[in-house]
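Engineer: Output the structure for:
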Amino acid sequence: MTNTSPTFRQSQLATPTDLETNATRDIAAALTALLADTFALYLKTKNFHWHMSGPHFRDYHLMLDDQGAQIFATTDDIAERARKIGGTTLRSIGHISRLQRLLDNDAEYVTPMDMLAELRDDNKQLVAILREVHELASSYNDYATTSVIEVWIDEAERRTWFLFEASRRSE
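Structural biologist: You can find the predicted model right below:
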């Protein structure tokens, strides 16, 4: 007879690690919430990419496509980092919606400047979230997690900068 209790199933996914149980639990949970936010930002970036309009369409459309690809590229790394330390991660769109802190935008129409400003603010919020996860991982001496987060912070800061500069009004 196979044991299918939640504890048994969870132990089947517990990747060996030298991190303490509390570290695995806390860091994996923080990474999973980060992953939900990253997917939310990815979808919003693609939404605005698809619905961009106006005289700067081509430049904004291409910039958001590049940013969306960069954001999406981090999703697998975030999820796999949670698994590498013995945790689990997202399982569904519903799971994302329960954890995400970045807000969706389902508006029928958003002006290009509002799109850029909203994405700028979301990327800035993501930087703050990344710093929190970095601090948590650092408190548990999880150097591998802090190291990759530093790269993601730099990427999100660059996106924030580009969105800020692209949304500045001409003088």
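Engineer: When you work out contacts or count neighbours from here on, use the C-alpha atoms and nothing else.
Structural biologist: Noted.
Engineer: Tell me the secondary structure at Thr17.
Structural biologist: Here Thr17 is recorded as coil under DSSP: H, G, I helix; E, B strand; the rest coil.
Engineer: Could you identify the longest helix within this structure?
Structural biologist: Ordering each helix of the chain by length in residues (DSSP state H) puts helix 21-50 first.
Engineer: Pull out the buried residues from that one.
Structural biologist: Within helix 21-50, the residues that count as buried by 16 or more other Cα atoms under 10 Å are 23-49.
Engineer: and if you look at stretch 52-64?
Structural biologist: Those buried within stretch 52-64 under the rule 16+ other Cα under 10 Å are 52-53, 60-61, 63-64.
Engineer: Just the ones of these in helices?
Structural biologist: Filtering these for membership in helices, criterion DSSP H, returns 60-61, 63-64.
Engineer: In a markdown table, list those along with distance to Asn105.
Structural biologist: Shown next, in a markdown table, are these (distance: Cα to Cα, whole Å):
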| residue | distance to Asn105 |
| --- | --- |
| Tyr60 | 18 |
| His61 | 17 |
| Met63 | 19 |
| Leu64 | 15 |
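Engineer: And the residues you listed, which is closest to Pro112?
Structural biologist: Taking Cα to Cα as the measure, Pro112 sits nearest to Tyr60 out of those, at 8.2 Å.
Engineer: Please list all residues in contact with the closest one.
Structural biologist: Contacts for Tyr60 were tallied using Cα atoms under 8 Å, 6 or more residues apart in numbering; they are 49, 52.
Engineer: run this one through as well so I can compare:
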Amino acid sequence: MAKKEVAASTQPINIGISDKDRKKIADGLSRLLADTYTLYLKTHNFHWNVTGPMFNTLHLMFEGQYNELALAVDSIAERIRALGFPAPGTYKEFAKLSSIPEADGVPSAEEMIRQLVQGHEAVTCTARATFPETDAAADEPSADLLTQRMQIHEKTAWMLRSLLA
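Structural biologist: Modelled structure (predicted):
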């Protein structure tokens, strides 16, 4: 039975996208996954540690955001797998791939909001940077995923920025 599993894993992928293009797209999606997971962790941390007069509002808002991010990491990782590549899944890999810095200590509620705005904008930029490869390869499923992620992160950044006005 093990031989069958090995044979299945070496089955060529023929989805109308070249190996080279699938690799480029998977690499971009891996960076998106790392950014998304890092933002998830940061948002969850802030959910646990926020204090101040806006505690209840921010605690609930951050919870909704980290729950959405938790679902997103699964969708992104599954797309990488569908393209035929392993999805990164360790803190070490995420730290190498992510453009989002970890928070030092426990920032003020206002600083948490600022950092989350920056994080959502960073994820948007990562998704946007990956889009040309998906477009050039006519990889509509990956393009759709990226478009959805950009819409969500742009809207979330706007909502968080509104709290700082």
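Engineer: and the spatially most central residue of the second structure, what does it touch?
Structural biologist: Of all residues in the second structure, the one closest to the mean position by Cα atoms, centre = their mean is Thr36, 2.4 Å from it. By Cα under 8 Å, 6+ apart, the contact set of Thr36 of the second structure is 69, 72-73, 123.
Engineer: Now tabulate the residues you listed in TSV and tack on distance to Gln115 of the second structure, neighbour count and secondary structure.
Structural biologist: Converted to TSV, the contacts of Thr36 of the second structure look like this (distance: Cα to Cα, whole Å; neighbours: other Cα atoms under 10 Å; DSSP: H, G, I helix; E, B strand; the rest coil):
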residue	distance to Gln115 of the second structure	neighbour count	secondary structure
Leu69	16	23	helix
Ala72	19	19	helix
Val73	20	18	helix
Val123	12	26	helix
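Engineer: Reformat the residues you listed as CSV; add distance to Ala129 of the second structure.
Structural biologist: What follows is those, written out as CSV (distance: Cα to Cα, whole Å):
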residue, distance to Ala129 of the second structure
Leu69, 19
Ala72, 18
Val73, 18
Val123, 10
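Engineer: can you tell me the mean distance of stretch 125-134 of the second structure from the first structure after alignment?
Structural biologist: For stretch 125-134 of the second structure, the mean deviation from the first structure after alignment is 1.2 Å (mean Cα distance after the TM-score superposition for the first structure).
Engineer: so where do the helices sit in the first structure?
Structural biologist: Assigned by DSSP H, the helices in the first structure fall at 6-12, 21-50, 57-84, 93-99, 112-139, 143-166.
Engineer: Is it possible to get a markdown table of the ones you listed that adds distance to Asp106 of the first structure?
Structural biologist: Formatted as a markdown table, the helices of the first structure follow (distance: least, Cα to Cα, whole Å):
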| stretch | distance to Asp106 of the first structure |
| --- | --- |
| helix 6-12 | 36 |
| helix 21-50 | 9 |
| helix 57-84 | 17 |
| helix 93-99 | 14 |
| helix 112-139 | 12 |
| helix 143-166 | 20 |
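Engineer: one step back: what is the corresponding segment of the second structure for the longest helix of the first structure?
Structural biologist: Aligned using TM-score structural alignment, helix 21-50 of the first structure spans residues 19-48 in the second structure.
Engineer: mean shift between that stretch and the first structure?
Structural biologist: Relative to the first structure, stretch 19-48 of the second structure is 0.7 Å off (mean Cα distance after the TM-score superposition for the first structure).
Engineer: ok, how many other residues are close to the alignment partner in the second structure of Ser92 of the first structure?
Structural biologist: Counting by TM-score structural alignment, Ser92 of the first structure corresponds to Thr90 in the second structure. Residues near Thr90 of the second structure, counting by other Cα atoms under 10 Å, number 9.
Engineer: Please compute how far the match of helix 21-50 of the first structure lies from its chain's middle.
Structural biologist: 4 Å (Cα atoms, centre = their mean, to the nearest Å).
Engineer: next one: stretch 19-31 of the first structure
Structural biologist: Centre to centre, stretch against its chain (Cα atoms, centre = their mean), the figure for stretch 19-31 of the first structure is 17 Å.
Engineer: And for stretch 55-69 of the second structure?
Structural biologist: Centroid separation for stretch 55-69 of the second structure versus its chain: 17 Å, with Cα atoms, centre = their mean.
Engineer: superposed on the first structure, where does it end up, distance-wise?
Structural biologist: Compared with the first structure after fitting, stretch 55-69 of the second structure has a mean deviation of 0.6 Å; criterion: mean Cα distance after the TM-score superposition for the first structure.
Engineer: leaving aside the residues next to it on the chain, what's closest to Ala156 of the first structure?
Structural biologist: Asn123 (5.7 Å; Cα to Cα, 6 or more residues apart in numbering).
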